[in-house]
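**Q** pasting a predicted model and its sequence here:
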Amino acid sequence: MKFYKILTSLFFVYFIFAGCKKAGADSVAVLLPANLSVAANVSVDGSGTVAFTATATNAVSYAFEFGNGQVKTVPSGITTYQYTTIGTNTYTVTVTATGSSGAVITKSAQITVNVKTPGTELLWSDEFNVDGAPDPIKWKYDIGTGSGGWGNQELQYYTNRPENAVVINGALKITAKKENYSGMAFTSARLLTQDKFVFKYGKIEVKAKLPAGVGTWPAVWMLGNNIQTVGWPTCGEIDIVEHRGSELNKIFGTLHYPGRSGGNPNGSTKIIANATTEFHIYTVEWYADAIKIYVDNQLFHSVANSASIPFNHDFFILANVAMGGTFGGAVDPNFSSASMEIDYIRIYK
């Protein structure tokens, strides 16, 4: 009887021990990650951006290996990554899901990403191919003399007449004329995209032939769209191309902002040939980290962009021919008229 009791007790202890062991094994199994899935939403805008979503049961973190040596770990399984290699490339993305026990499960997926060269996707343009008035959907006019000759003691009265602005033979012609008009000795035109088109960052390309004549001051340029609330130069100004008839063929590329405006701008010049007799291409590359100014693909001024200068918000385009003023200087008394011709203005993402 004593032996039977001992045997019964041993069996009971074994049963409890085995039962506890089985329950523990089951609890560990519950913590194993399972059912891992990986989804990728590839942007079609050429930016190289891909939004990833990984899900798994019992997972507490996800490690993404993006197929190019870069690794990122996130607890949610949701992340965005930007590929930067130009062209169309296929990557094998591997995701490792980890459970709280340290156990892992892995899954791979292939994605194809197209990264365009910056500045190749057209955002906005005017080719000036339709004769007549400039496209009213794209352009409006500044009219009159502005405050103190637009703040620069300029001598012209800006109009919206075809005598001063017209599209003809595939180009926009902005013409400054010597004539008495509303109390001023000259007329011209100033066109702008304000309230019609604004943008932030990109490549701006202008193909233009500049006017000759001492006292002329042609420009294609940009102003911050917040100018009406913060004023100039707080809004920022980017001069894509400026020229003055007293210094033929000297191209100015300039930034204006607080501390570097008026007679103390941040700019450079480049001497070219035939600025007033041939078309040349004037370009600004404007990005979050840099602003670069070119003529005929030759870089002649570069500025590091940052949050400390006002070039990280929307801007609009302007094109005009001024007469005289603080930059244009004295006008040749024999001046009669001169035109800036713009073949196109193109803005790329």
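**A** Looks like it came in fine.

**Q** use CA for all of it now, contacts and neighbours both
**A** Noted.

**Q** quick check: the residue nearest to the spatial centre of the chain vs N160, distance?
**A** Nearest residue to the geometric centre of the chain (Cα atoms, centre = their mean): Y201, 2.1 Å. According to Cα to Cα, to the nearest Å, Y201 and N160 sit 29 Å apart.

**Q** how close does the residue lying closest to T193 once chain neighbours are set aside get to I168?
**A** Closest residue to T193 apart from its sequence neighbours, by Cα to Cα, 6 or more residues apart in numbering: W139 at 5.0 Å. As for W139, its distance to I168 is 16 Å (criterion: Cα to Cα).

**Q** of the two, which one has the most company?
**A** W139 (20 against 16; other Cα atoms under 10 Å).

**Q** quick one, what contacts that one?
**A** L191, L192, T193, Q194, K196 (Cα atoms under 8 Å, 6 or more residues apart in numbering).

**Q** hmm, try it at 7 Å
**A** Residues near W139 by Cα atoms under 7 Å, 6 or more residues apart in numbering: L191, L192, T193, K196.

**Q** what does D289 give?
**A** Per Cα under 7 Å, 6+ apart, neighbours of D289: A304, N305, S306.

**Q** second structure for comparison follows:
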Amino acid sequence: MRKSAFCFIGFFILTLSPTSYAGWEVQWIDTFDGDGVDWSSWTAQTQANYNNEVQCYTDDDYSDRRNYDVSNGTLKIIARREINSCVTLNGATKGWTSGRINTKDKREFLYGRLESRIRFHNLEAGSWPAFWMLENRIQEQPIKGDDDFVHWPNRGASEIDVWEWFSNEPDTYITNFFNTLPGSCGAEYRYHYPNGGQDVLDWHRYAVEWTEDLISFYIDDTLVVSRDMSRCSRYEEPMFALLNVAMGGNLGGAIDPNLSQVVMEVDYIAHCQISDSNSAAFCDESLPYDDAELPPTPTTPPTNDDQSPSTPEAGSNSYGLIVGLFMLFCLRRRSRFLNA
């Protein structure tokens, strides 16, 4: 009887055990596979003029001097040294052109994981690339009049920096929060590259995982820092993504006089929500996706190397084998007991 009770309790515990850890499902992704910026997802923020920076942001993804080059499956945001009269800043004279794009009003996110795979091409002084987020009611381009009249960094216009790198402090990058609340709403943290500034030249996945009570930052599979947001009343409404390269100014600093061009290269950017269909750690094009948000995948049948929502997880197969062996053990024990 004790053996029967053991089998019953063990089987009950096993059947309650989860078959796999929660992973991610893509809600939106841009893999930059075309020949220009997908303006249905992005807006060129040409009216941005902050921090005493010296660039004029453009929407140019077509000319010989373009600031956005989509080719070979990546986006290159290119800052170029050229004296110009910036039309979108009332003719202000600027020494550089560059790119700043955001997904405001087009692709906005509430919680989940926002991830981008990025490398930077230059270590010379003066550049300031960033991958970051803003709350969607900020009074910044594009302005639709849908309650987006809030000034930074008040409620509705707070900021989260996922990856912000300064070439004049090349060994680290910044994760940071900007809001008008003190104390319990995050803080700056600097991640030190293991090999110093040289690491920025290599591809890395930069990501933020965001819930109502916790915000965590990652580089590749390394947790950089987590922040308890349970006492923070911010970051509980949709945000949008930004990618840009600033030059000079308060944080970019003095620009190398021999520098004429810098490049930030982006392989993809994606937003995911938690899913129990897999145990993926990253948010990229290999994952299942929400049909309501993304176009259908090609009709080519998946190969053994493809990841498909209908393919059983290895963890699920192992779990099923364990349950089956346990049941066989119990049945054999029960048979011996009855034949005794």
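**A** Looks like it arrived, so ask away. Quantities reported herein were computed from a predicted structural model and do not represent experimental measurements.

**Q** TM-score for the pair, please.
**A** Once superposed, the chains reach a TM-score of 0.64 (TM-score structural alignment, normalised by the length of structure 2), with 234 aligned residues with a Cα RMSD of 2.4 Å.

**Q** that older thread, and the contacts of D289 of structure 1, which are buried?
**A** Buried subset of the contacts of D289 of structure 1 (neighbour count, 16 or more other Cα atoms under 10 Å): N305.

**Q** still contacting in structure 2, which of the contacts of D289 of structure 1?
**A** Retained in structure 2: A304, N305, S306, out of the contacts of D289 of structure 1 (criterion both residues aligned by TM-score structural alignment, their matches' Cα atoms under 7 Å).

**Q** any idea what the first one aligns with in structure 2?
**A** In this case it means A304 of structure 1. By TM-score structural alignment, A304 of structure 1 lines up with D228 in structure 2.

**Q** gap between whatever residue of structure 1 lines up with R205 of structure 2 and F17 of structure 1?
**A** Residue correspondence to structure 1 (TM-score structural alignment): R205 of structure 2 is matched to I281. Separation of I281 of structure 1 from F17 of structure 1 (Cα to Cα): 86 Å.

**Q** more crowded one of these two?
**A** I281 (19 against 12).

**Q** so which helix or strand takes in that one?
**A** strand 280-286 (DSSP states H and E).

**Q** mean shift between that strand and structure 2?
**A** In the superposition against structure 2, strand 280-286 of structure 1 averages 0.6 Å from its aligned positions (mean Cα distance after the TM-score superposition for structure 1).

**Q** mean deviation, the next helix or strand after that strand versus structure 2?
**A** Next helix or strand after strand 280-286 of structure 1 toward the C-terminus (DSSP H and E): strand 290-295. Here the mean offset of strand 290-295 of structure 1 against structure 2 after fitting is 0.7 Å, by mean Cα distance after the TM-score superposition for structure 1.

**Q** strand 290-295 of structure 1 maps to which residues in structure 2?
**A** Using TM-score structural alignment, the partner range for strand 290-295 of structure 1 is residues 214-219.

**Q** what does that stretch contact?
**A** 162, 204-210, 223-230.

**Q** of all the residues you listed, which two lie farthest apart?
**A** With Cα to Cα as the measure, no two of the contacts of stretch 214-219 of structure 2 lie farther apart than H204 and S230, at 29.3 Å.

**Q** so G325 of structure 1 sits against Q156, correct?
**A** No. The pair G325 of structure 1 / Q156 is not scored as a contact, 9.3 Å apart, by Cα atoms under 7 Å.

**Q** what is the burial count for C20 of structure 1?
**A** Neighbours of C20 of structure 1 (other Cα under 10 Å): 12.

**Q** wait, what's in contact with it?
**A** C20 of structure 1 neighbours (Cα under 7 Å, 6+ apart): none.

**Q** buried residues in stretch 172-184 of structure 2?
**A** Applying 16+ other Cα under 10 Å to stretch 172-184 of structure 2 flags T172, Y173, I174, T175, N176, F177, F178, N179 as buried.

**Q** can you list those residues in TSV and add distance to S260 of structure 2 and secondary structure?
**A** Formatted as TSV, the buried residues of stretch 172-184 of structure 2 follow (distance: Cα to Cα, whole Å; DSSP: H, G, I helix; E, B strand; the rest coil):
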residue	distance to S260 of structure 2	secondary structure
T172	24	strand
Y173	23	strand
I174	25	strand
T175	28	strand
N176	29	strand
F177	32	strand
F178	32	strand
N179	35	coil
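
**Q** show me which of those residues is closest to S316 of structure 2.
**A** Nearest to S316 of structure 2 among the buried residues of stretch 172-184 of structure 2, with distances taken as Cα to Cα, is T175, at 36.1 Å.

**Q** helix or strand right after the longest helix seen in structure 1?
**A** In structure 1, taking DSSP state H as the definition, the longest helix is helix 2-30. Using DSSP H and E, the helix or strand that directly follows helix 2-30 of structure 1 along the chain is strand 34-42.

**Q** coming back round to it: just the buried ones from the contacts of W139 of structure 1?
**A** L191, L192, T193.

**Q** okay, and which of the contacts of W139 of structure 1 map to strands?
**A** L191, L192 (DSSP state E).

**Q** can I get the contacts of W139 of structure 1 in TSV including distance to N152 of structure 1?
**A** Listed next are the contacts of W139 of structure 1 as TSV, based on distance: Cα to Cα, whole Å:
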residue	distance to N152 of structure 1
L191	17
L192	18
T193	21
K196	25
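
**Q** ok, so of the contacts of W139 of structure 1, who is nearest W232 of structure 1?
**A** When these are compared against W232 of structure 1 (criterion: Cα to Cα), the nearest one is L192, at 16.2 Å.
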